[in-house]
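[1] Just the structure for this:
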Amino acid sequence: MNARLDELEAKLTLAEDLLETLNMTVFRQQQQIDQLQAALRQLALQMQSGGGGEARRPEEEVPPHW
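    You can find the predicted model right below:
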């Protein structure tokens, strides 16, 4: 009986550690998603406002085959 309890306690400890690891992974992924969404919003705003950069003249453009 004690061996079974020890085995169950060991499995429970491993399951708790795994759960904590998975929780931290999900937390970090959510932070990354939030950062990417903020960057995407920033890019969308730049696109709406005309690119956010200075306009180039056609002679300054490099041809696509270069």
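
[2] contacts and neighbour counts: CA atoms only from here.
    Noted.

[3] separation between the residue nearest the centre of the chain and Ala39?
    For the chain, the residue nearest the mean C-alpha position is Gln32 (2.8 Å; C-alpha atoms, centre = their mean). Note on Gln32: its distance to Ala39, by C-alpha to C-alpha, to the nearest Å, is 11 Å.

[4] Another sequence for comparison is provided below:
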Amino acid sequence: METIGKGYYRKESYEKVTGKAKYTNDFETRGILHAKMLEHGLLGMPAALGNSLSTSLSVSY
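    Next comes the predicted model:
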């Protein structure tokens, strides 16, 4: 157990501290279709049921 109580080097730590690390929000996602499922806060159930999905707007974009 020679690692207990000792620090260790992490490859990404320098980039995080200096602000050079890339996170998912740093990348531009222009032209990509995004979707989000809404849920009821307490029950974890969908807030509404969808019967169909129209992609005509996204296809014309």
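
[5] Fetch the TM-score of the aligned pair.
    Remark: TM-score between the superposed chains equals 0.27 [TM-score structural alignment, normalised by the length of the second structure]; 35 aligned residues with a C-alpha RMSD of 3.9 Å.

[6] neighbours of Val59 of the second structure, just the number please.
    Neighbour count for Val59 of the second structure, taken as other C-alpha atoms under 10 Å: 7.

[7] can you tell me the helix or strand for it?
    helix 56-60 (DSSP states H and E).

[8] Now for Leu43 of the first structure: which residues touch it?
    Leu43 of the first structure makes contact with no residue, according to C-alpha atoms under 8 Å, 6 or more residues apart in numbering.

[9] Next: Ser60 of the second structure.
    Counting by C-alpha under 8 Å, 6+ apart, there are no residues that Ser60 of the second structure touches.

[10] what's the neighbour count on Ser58 of the second structure?
    The burial count for Ser58 of the second structure: 10, using other C-alpha under 10 Å.

[11] Check Ser56 of the second structure too.
    8.

[12] distance of it from Ser13 of the second structure?
    Distance from Ser56 of the second structure to Ser13 of the second structure, by C-alpha to C-alpha: 45 Å.

[13] Ser58 of the second structure now?
    Taken as C-alpha to C-alpha, the span from Ser58 of the second structure to Ser13 of the second structure is 39 Å.
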